Every structure is written in structure tokens, then in C-alpha cells.
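S.K.: Everything below, folded, please.
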Amino acid sequence: MIDDVFPGILLHLPVQSLLRFRAVCKSWRCIIDSPAFRKLHIHTNNCNKSEDAIFLHARFYNNGVQVQHNGRSLILKETAHFKDVEWPEYDLEEGASFYEPVKGLICVNYLDYRVPMAICNPFLGQFKIIPALAESDSCSYMITRRSAAVGFDGDEDYKVVQLLECEIDSGIHAHIYSSKTGAWKELVGDGGMLDDMEFCRKHSPMKSACKNGYFAHWCVYGRREGRYGLERYSLILSFNMRNEEFEIIDCGADYATTQYFSEGEHSFLRFDFHLSFENFVQIYKSSFEGEKLSWNPVMHVEVTSLETPPQWSNGCALFVVYNDVFVYDYRARKFIGITPRRNIRESKSRLSNEKFFEHRGSFVSPM
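M.R.: Okay, here's the model as predicted:
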């Protein structure tokens, strides 16, 4: 009876606990290591339980990547692929980024498309270099920046979406890598082009509270003829991992300090930061009538200034606006505070969202 019930109990425990329990006895290790148990654990742990979340510290260095938890190294990978790459010390957004963990997988992306991306599961100690596109597919002489996201269309088979900004073509090339096929393919018709688009200043995918990995969103600029010639306008570029299709959403008029946040697969928040008005933020929530997007005012709040970075808790998202960082608790749906960006650099605190991130372990293998 106990033998029948015990695996069911283990299924509800986080991966980091299960990996410790492997050392208790041989029978526990056999259960936890069995492919059937791990597959069932992946299937039954798709939801994001905030109480299971931990914080990992990731850093780039000359020849590789390291991920730590509470000062203990989970994965330390050196590879010739990263040799002589100059990783930025602080502003990783300027050169490299970690895409928010999805089902335990972390996507390591460098702005330069010639540096291969990697997928890792730090708790399993697994690290995989994603093969680069063939030179003929990447239009190398025209690519200026790359952005990437990892997602799923099921429980275990992951996909990596790569967007390449093409300066001469004035658009974005899109490709997708499938772990099932181990190969890349083009998206969006002939040549994989999203015509007349370019990345916003912040090219990484939109921050999101939704962790199932079925969608990835980017903020991009479109270009069209206006009253005074060619003008730029803000768009949300949404990608569905299951049917491998893009949706383009017109955001309407916004500001240089406007930023967006994904609450769910088809739900967005818009933050208009007004730094000249004593740190006020106007918050809007999206609504759709057919394909038309509208922004409904939610509240106008003043964010408290903090001399020292606040303690990071589960559910924090960071928004860098010029020389300040706004800390937003998306579970409580409120801003915790605003701190000068220099505080992050001087203290190397956990407010650097490219180095510290919320993570839930999983048995999904990147290999």
C-alpha cells in the first residue's frame, strides 16, 4: 500500500527536493530516476507554484556560463563557442541575456547572431549548444541584432524562436528551432521576413507572468507613411508556439517611457512612466473587440523612491527607465518601489534581472 502511495506523494514535490531525496535510499533513487516518473512529474507540474520558486544567479564570463543557487554552483559550462566573447559586466541587455526560465529551461542568447545560443537546465546540470543557422539562411552581412525566446507546444518538446533584425531589408527575419527535429526552419513566408519592423530599444522578449511557454511576445516598431513622411509606431509581436504563427497587435499611441507586461497569453498591461511628475505611473489593461486593442485605465500611482534596493520576492519584474529601475510585483499587482540604476551597479544586488531570476526546476531535458 505504501509503495503505491509514495510515488504519488513525490509527484507533488519540487525538483530541487526530489534531487536531494535521491540520496536517501536506493528505492527512492530508482523511483525518481525512472523515465515514467519524470515524464509524469513534468506533465503534472505545468502550473507555476510561487511557493516552489527559488532565485538563481547566472553570470557570463570569458569562456562560458555559470548558474548558482545560494552560492552553490549548479552548472559551470565552458565552451569554445564562447571563446573571446566580450560579455558586458553590467548592462547585459547591451550584449547578452538570459530569457526568463520556462519549465526549468534557460535560454542563453548573445546579441551577435554569430555566437550560438544555448539551452540549459541547471538542476539537471545539462547544457546544450543550439546549432547555428547556415550562413545562407542568416543573411549575415545584413544582421544587426538578435532576440530569442524558448517555449513549448507540449510537455517536453521545446522550441527556440530567433528574430534577426536586418538593417538593409528594414525588417525582421524569423526562424524556429525544434528539439524534436533538431533543425531550424524559416517562419513568415518567403525569406522569413516581418516587413517594415525593427526592435525597440529593449530587444528582449516582453516580461510575462505566464510561465507555460505557449506564447512569446516582443515590443517592436512598425513603419508606415504618415502626415510628415515615414513614421514609427509601436506593435506587440506575439508568437504562438503551438501553431507557429505570429500575430501583430497595434498598440496605438504611446511614449518613449512606455513599457508593456504580459499578464497572460492574450492579456497585457501598459505602464506609462512619468519621471518628471514625481515618479508617477499610469497603468492600463488591455481589452480586445475582435482584433482591435484598447487600453483601459486602471490606476495612476506614485511609486516610492528607495535609496537601497528592496529585497526581491517571488513575482518581481523590473523595468529600466533611463537611470531608474521600477520594481513591480505582478502577483500582488503593485509597484514595490523605484531605485536609481547606479545602486544596482554599485551593490551588484538581486535587482539585476539579467543576472538573478525566479526559477522553478523541472525534469525537462534540453539534450
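S.K.: alpha carbons only for contacts and neighbour counts from here, please
M.R.: Will do.
S.K.: Which helix or strand contains the residue lying closest to residue 349 once chain neighbours are set aside?
M.R.: The spatially closest residue to residue 349, leaving aside those adjacent along the chain, is residue 309, at 7.2 Å (CA to CA, 6 or more residues apart in numbering). Using DSSP states H and E, residue 309 maps to neither a helix nor a strand.
S.K.: show me where the stretch 201-350 of the chain has strands.
M.R.: In the stretch 201-350 of the chain, the strands defined using DSSP state E, counting those that start in this stretch lie at 215-226, 229-240, 245-250, 258-264, 267-274, 280-289, 292-302, 316-321, 324-329, 334-340.
S.K.: wait, the residue nearest to residue 349 sits on residue 345?
M.R.: No. Applying CA atoms under 8 Å as the test, residue 309 and residue 345 come out as separate, 10.7 Å apart.
S.K.: could you redo the strands of the stretch 201-350 of the chain as JSON lines and give each row mean neighbour count?
M.R.: Putting the strands of the stretch 201-350 of the chain into JSON lines (neighbours: other CA atoms under 10 Å) gives the following:
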{"stretch": "strand 215-226", "mean neighbour count": "19"}
{"stretch": "strand 229-240", "mean neighbour count": "16"}
{"stretch": "strand 245-250", "mean neighbour count": "15"}
{"stretch": "strand 258-264", "mean neighbour count": "19"}
{"stretch": "strand 267-274", "mean neighbour count": "19"}
{"stretch": "strand 280-289", "mean neighbour count": "16"}
{"stretch": "strand 292-302", "mean neighbour count": "14"}
{"stretch": "strand 316-321", "mean neighbour count": "19"}
{"stretch": "strand 324-329", "mean neighbour count": "20"}
{"stretch": "strand 334-340", "mean neighbour count": "20"}
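S.K.: next up, for comparison:
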Amino acid sequence: MDDCVANFPEDIVKEILLRCPVKSLLRFKCVHKNWYALIKTPNFVQQHLNCSKNNPPQLLLYNTGNYGDRYDSRSLTLISEENPQTFKGMAYLLGSVNGLFLMFGVIDHVHSCALWNPATREVRLLHLPPPMINDRPVFGLGLDLLTNDYKVVCYLCENLAAVYSCSRDSWRIFKHRIPFFTGVKQTFGTAYSNGVYYWLLRGCRPSYYTVLLFDFGSEMFEGIEGPHIHTYVFGLMLVDDSIAILSLNDLNMSDYAIWVMIQPGVWNKLVTFQCFPFIKSCYDSSLILATRTSRLISYNVRTNKLKDLAFQRPGIGKHAKASGCGVFYYNESLVTIKQRHDGELDH
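M.R.: Model prediction:
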């Protein structure tokens, strides 16, 4: 086997490996020491990530138990694989950023969070800094584009937040008056794009919405006035890399509208449409829907086309609050979250 591998030109081997899925590459690391060394290099990891973005995304479907269960009794289980991972105490999942997810919940009565790469099955527990005053901490996951450092932001309490840096393996607590958090009644949805994380917030008045953003490069918060929508708001999504709000007609639960932010504080109604009521998540300009027969469908709001995702499982044709079932579309990556011996993270 080694003789056959040695006869392949290195550039051809690299081009072939770049087009292989992550699970295959993890096995191929055992084939030859040169392959092992190549697959681990940061340059190969980045090139493979760029290639994977041109491939069809992977479907990740998970269950966090039933709505109403105690937080410390819930667990996150991946149910779209034959040998699923289960994380006791984890009840929420955010993602993905270059194939990485952030999960958080309550373990032994303590708020906990962890980074997770489902393709490589790596997990990195992040010990939250005190004081964890907020009963339901607000999290965000993103990439500092200048330093290529994966970071987690956590709103601890009023005027106090913390940022975790993977490269430093530490939290930085800082005081900052976070715009619009005073008087906020509910956090509706989140989105991530180009190094910036977004939260959709609703204030004391039902139709008053604001968007809070955090820039992982400058590590600063900023508030943007949202549209005045008198219908139910489902959450945030991305439409052609622009932040958008998905709203639902209270009188007809199948009528939706999408409002796109064309510049900070200026919103335009992009499209109205009708679709299934069980929306699970958003991916690019598409919604991931579940039919009443528990089959997953994607709906592209730009092209108005439906696509069967070839996945069916009893129980997913329910609202997330009722079933505890969530769906993500994501691109697999080799990005590692393991700690090096020297204390630095291998990107």
C-alpha cells in the first residue's frame, strides 16, 4: 500500500483529498504518514473548508427532549446519524460557523457551554466566567476575520459581557452598555454573517423590534432599530448575506413575509408567500420546513422552489417548542477545537 501511495504525485493526492468528505479524511489519516501530516496542516484545513462550501450541505437533526422538561434533566442528541452523540444537560444549539456549533445548557445546576464539531466529533468544554447572573444567558458564536480566531460572546448581566477566545483559551470580561437590552422582553432569533453576530429583540411594545449585533473583530456591541411589524415575528435569517426578519400573519398561520435590512435601520418588505407552518430553521435564502407527515423540505424564498431533503422521522412535524427537535444545514469541516500542548488552537 505504501508503494502505491508513494507513486502518486503529491499535488494530485492533495487535489483528491481536498474533495473527500471529513469522515473519509479521518480514516485516510491512518493510510500513510504523509497523508496524516498533510490533512493536519492549517493550509489544508482551510482549503478543504473552501471546497466544502461548494458542495451540498449536510443535514444535522437533533433532539433536546420535551418542552417543559427541567433544564438540568435535558440532553442534546444527534439523531441524523447511526451512532449519535448525546450531551447530558445541553438544551440549546447555535451554529454553524465553518462547521462548528455552540451548545449550552445546565449541568449539575451550573450554566455550561461547549464547542462542538459534529463531523470530527470533537468537543471542547468552555468554563463560563463568574458572575453568571442572567438565568438565561445570551450566547453568540463567530470568527474574528482578522486573526482567524473563533470566539464566543456571552451576555452575563446588564452592562456586563464576556468574550471567549479559542486561541487564548480564556474569557475576557468587560463592562459595556449593551444597547436596547434595558426593557427587552424577549429574544426572538439569531443570525451570523461575516464576523458579526445578530440578535432580534422585542421591547416593551409588541411591535417594537431592535437588532443587536456584536462584531467579533472589534468586540463591540451595536444596536440597530428594527421594522415596526404588527404581526408575529418568527426570527432572523440571511437572504443573499443580508440580515432579514421573517414574520407571520397572526390571522393566517401560513402567510409569511420577509423584511430585509437594506441599510442600518432601513427595512424593506422583500416578499410575501405561503408555506407549511412547521419552520425548523433557515439556511442561506431557504427555509427548512417539516410537513405534517414529518418529512423535511427546503423552500427557497428567492426562486419559490421546494426541494425534498429525503429525510423523514416521526415527530419532527411539530413546532420546536413542542417536540424539542431542531434542524441545521451546515458544511462539514476539519477545523479542530482540540488544545495543543503549547496552549494554542490548531485552526
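S.K.: out of residue 309 and residue 345 of the first structure, which sits in the more crowded spot?
M.R.: With neighbours defined as other CA atoms under 10 Å, residue 309 of the first structure and residue 345 compare such that residue 309 has more, 21 against 14.
S.K.: returning to that earlier point: as TSV, the strands of the stretch 201-350 of the first structure with distance to residue 64 of the first structure would be great.
M.R.: Compiled in TSV, the strands of the stretch 201-350 of the first structure are given as follows (distance: least, CA to CA, whole Å):
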stretch	distance to residue 64 of the first structure
strand 215-226	26
strand 229-240	29
strand 245-250	32
strand 258-264	30
strand 267-274	35
strand 280-289	39
strand 292-302	41
strand 316-321	25
strand 324-329	28
strand 334-340	30
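S.K.: Now name the helix or strand holding the spatially most central residue of the second structure.
M.R.: The centroid of the second structure falls nearest to residue 95 when counting by CA atoms, centre = their mean (1.0 Å). Assigned by DSSP H and E, residue 95 of the second structure belongs to strand 90-97.
S.K.: Quick one: list the elements packing against whichever helix or strand comes after that strand.
M.R.: Next in sequence after strand 90-97 of the second structure, counting helices and strands by DSSP H and E, comes strand 100-107. Under the contact criterion of 3 or more CA pairs under 8 Å, 6 or more residues apart in numbering; DSSP states H and E, strand 100-107 of the second structure touches strand 90-97, strand 110-117.
S.K.: Pull the contacting residues for the closest residue in space to residue 35 of the second structure that isn't next to it in sequence.
M.R.: In this structure, residue 35 of the second structure finds its nearest non-sequential neighbour in residue 29, 5.7 Å apart by CA to CA, 6+ apart. Residues near residue 29 of the second structure by CA atoms under 8 Å, 6 or more residues apart in numbering: 35-37, 39.
S.K.: wait, doesn't residue 216 of the first structure sit right on residue 205?
M.R.: Yes. Using CA under 8 Å, residue 216 of the first structure makes contact with residue 205 at a distance of 6.8 Å.
S.K.: what do those two both touch?
M.R.: Common neighbours of residue 216 of the first structure and residue 205 are listed as residue 149 (criterion: CA under 8 Å, 6+ apart).
S.K.: hmm, back to that, any idea how far the equivalent of the residue nearest to the centre of the second structure over in the first structure is from residue 347 of the first structure?
M.R.: Using TM-score structural alignment, the equivalent of residue 95 of the second structure in the first structure is residue 100. Relative to residue 347 of the first structure, residue 100 of the first structure is positioned 23 Å away (CA to CA, to the nearest Å).
S.K.: which residues sit against stretch 134-145 of the second structure?
M.R.: With CA under 8 Å, 6+ apart, stretch 134-145 of the second structure has contacts from 94-95, 97, 101-102, 149-157, 192, 194-197, 216-217.
S.K.: And the helices in the stretch 1-150 of the first structure?
M.R.: If DSSP state H, counting those that start in this stretch is used as the criterion, the helices of the stretch 1-150 of the first structure fall at 2-10, 15-21, 26-33, 35-44, 135-138.
S.K.: can you put those helices in JSON lines and add mean neighbour count?
M.R.: Formatted as JSON lines, the helices of the stretch 1-150 of the first structure follow (neighbours: other CA under 10 Å):
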{"stretch": "helix 2-10", "mean neighbour count": "11"}
{"stretch": "helix 15-21", "mean neighbour count": "15"}
{"stretch": "helix 26-33", "mean neighbour count": "15"}
{"stretch": "helix 35-44", "mean neighbour count": "15"}
{"stretch": "helix 135-138", "mean neighbour count": "13"}
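S.K.: Of the ones you listed, give the one that comes closest to residue 234 of the first structure.
M.R.: helix 135-138 (25.6 Å; CA to CA).
S.K.: What's the match for residue 184 of the first structure in the second structure?
M.R.: Per TM-score structural alignment, the equivalent position to residue 184 of the first structure in the second structure is residue 171.
S.K.: isn't that match right next to residue 153, touching?
M.R.: No. Using CA under 8 Å, residue 171 of the second structure is not in contact with residue 153, being 9.1 Å away.
S.K.: Settle it for me: which of these two has more neighbours?
M.R.: Between residue 171 of the second structure and residue 153, counting by other CA under 10 Å, residue 153 is the more crowded of the two (23 against 20).
S.K.: That's all I had, so thanks and see you.
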